[in-house]
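Sequence first, predicted model second:
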Amino acid sequence: MEDDTSPTIGSSRFGDGQRGSSIEECQNMIRRSLRNPKVKFLIEQMEKSGCRVGANFINAVVCKGPIAGGYTAGEGITVCSNYLTIQDEVNQVVIHELIHAYDECRAKNLDWLNCAHHSCSEIRANHLSGDCHFKRELLRGYLDMRGHEQDCIKRRVMMSMRNNPNCTEAASKDAMEAIWDICYNDTKPFDRAP
């Protein structure tokens, strides 16, 4: 899934990989996710911005690491069948990764190896996809009520930034803090955070 030339962006983490679905089952869930209103909206917005989303843009694969999916610049979205079992998980991964794809589409000079650029897209993807909704956090075992969404976003940004070979933990944290307000408040293509 990951190679040395093109970093995979936005690696959502789920489970241990032993309980997942087959590639065929996952591909069917991906097809169903294309009817999800958020997914449809994001694809429409990408196409309005001049980025075509072809039939092979989102694919089920078997992944090596404990991740649920990823976006690879210029290639598309992978959904890790061996880590996902239910439709909601697939929908969530597809939405998260489509936000990364949308960011690349609208910012033609996005450099995924730049810690600030990558961090900004991770902030947006975690915020706008609903990855840090209170119910999802409860299911992950995070019970803190106050500030849970922003804490969750920061935690998940730092996890994803580990996949960027150009960004140390300190550089990732500095980049995230420096651009937090701008990126957290950037809700495009939505009018407000869903």
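Right, received. Where do you want to start?

from here on, contacts and neighbour counts on C-alpha atoms
Noted.

And the helices in this protein, which stretches?
Ranges of helices in the chain, per DSSP state H, are 23-33, 37-48, 87-106, 115-129, 134-140, 148-161, 169-184.

residues near residue 194, how many?
10 (other CA atoms under 10 Å).

meant to ask about residue 189, not that
By other CA under 10 Å, the residues close to residue 189 number 17.

Let's have the helices of the chain in a markdown table, adding distance to residue 190 and mean neighbour count.
Output for the helices of the chain, formatted as a markdown table (distance: least, CA to CA, whole Å; neighbours: other CA atoms under 10 Å):
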| stretch | distance to residue 190 | mean neighbour count |
| --- | --- | --- |
| helix 23-33 | 18 | 18 |
| helix 37-48 | 9 | 17 |
| helix 87-106 | 11 | 23 |
| helix 115-129 | 8 | 25 |
| helix 134-140 | 20 | 13 |
| helix 148-161 | 18 | 19 |
| helix 169-184 | 13 | 16 |
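
Which residues are in contact with the closest residue to residue 42 other than its chain neighbours?
Take residue 42 and drop its neighbours on the chain: the residue closest to it by CA to CA, 6 or more residues apart in numbering is residue 98, 6.6 Å away. By CA atoms under 8 Å, 6 or more residues apart in numbering, the contact set of residue 98 is 39, 42, 43, 71, 77.

Could you dump those residues into CSV and include distance to residue 114?
CSV is the format used below for these (distance: CA to CA, whole Å):
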residue, distance to residue 114
39, 27
42, 24
43, 25
71, 16
77, 20
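
Below is structure B, check it against A:
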Amino acid sequence: MAFQDEITQVLIHELIHAYDDCVAKNLDWKNCAHHACSEIRANHLSGDCHYKRELLRGFMKIRGHEQDCVKRRALMSLKNNPYCSETAAKDAIEAVWDICYNDTRPFDRAP
């Protein structure tokens, strides 16, 4: 069952990226802000940063764990983008945070 949960979470994460790619006008994965926004949304909406997952990863923070996790995981992904330096990635995440974190489309709310 845990394995199925992992598969489901990964699929939701990747489907958020696919949704963004289809719906966002002129989405450019080379643009750090565009990539950051999709990563923020995918990490937030897929359950990647659920408290139980974070505990299993060894992150024990009680308050603010979900937002810290979303930022940490978005940064990990952006660091793999050859068009985004670590500084550019951090700046992009902060620049788009409020809008992208609060954008729950295609869901009514974050799970």
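Okay, I see it. Everything numeric here is computed off the predicted structure, so don't read it as measured data.

Quick check: TM-score for this pair?
Laid over one another, the chains give 0.96 as their TM-score (TM-score structural alignment, normalised by the length of structure 2), with 110 aligned residues with a CA RMSD of 1.0 Å.

just to revisit the earlier point, same list, the helices of structure 1, but as CSV with distance to residue 193 of structure 1 please.
Formatted as CSV, the entries for those read as follows, by distance: least, CA to CA, whole Å:
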stretch, distance to residue 193 of structure 1
helix 23-33, 20
helix 37-48, 12
helix 87-106, 12
helix 115-129, 5
helix 134-140, 14
helix 148-161, 12
helix 169-184, 9
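
so which of the ones you listed comes closest to residue 10 of structure 1?
When the helices of structure 1 are compared by CA to CA, helix 148-161 sits nearest residue 10 of structure 1, at 5.6 Å.

what residue of structure 2 matches up with residue 97 of structure 1?
Residue-level alignment of residue 97 of structure 1 against structure 2, with TM-score structural alignment as criterion, gives residue 14.

give the contact list for the closest residue in space to that match that isn't next to it in sequence.
What sits nearest to residue 14 of structure 2 in space, not counting adjacent residues and going by CA to CA, 6+ apart, is residue 42, at 7.2 Å. The neighbours of residue 42 of structure 2, taking CA under 8 Å, 6+ apart as the test, are 12, 13, 14, 16, 17.

With residue 29 of structure 1 instead?
86, 87, 90.

Kindly report the same for residue 194 of structure 1.
Neighbour list for residue 194 of structure 1: 128, 129, 130 [criterion: CA under 8 Å, 6+ apart].

quick one: it and residue 79 of structure 1, what's the gap?
To residue 79 of structure 1, residue 194 of structure 1 is 22 Å away according to CA to CA, to the nearest Å.

And for residue 39 of structure 1?
Residue 39 of structure 1 sits at a distance of 14 Å from residue 79 of structure 1 (criterion: CA to CA).

Tell me which residue of structure 2 lines up with residue 120 of structure 1.
Here residue 120 of structure 1 is matched to residue 37 in structure 2, going by TM-score structural alignment.

Nearest residue to that match in space, ignoring adjacent ones along the chain?
Closest to residue 37 of structure 2 by CA to CA, 6+ apart is residue 100, at 5.3 Å.

Equivalent analysis for residue 48 of structure 2, please.
In space, residue 48 of structure 2 comes closest to residue 9 once its chain neighbours are excluded; the distance is 6.7 Å by CA to CA, 6+ apart.

these two touch, right, that neighbour and residue 49?
No: at 10.2 Å, residue 9 of structure 2 does not count as touching residue 49 under the criterion of CA atoms under 8 Å.

if we can go back for a sec, what's the match for the residue nearest to residue 37 of structure 2 in structure 1?
Applying TM-score structural alignment, one finds that residue 100 of structure 2 aligns to residue 183 in structure 1.

Distance-wise, check its match relative to residue 141 of structure 1.
26 Å.

Trace residue 77 of structure 2 over to structure 1, please.
Checking with TM-score structural alignment, residue 77 of structure 2 has residue 160 as its match.
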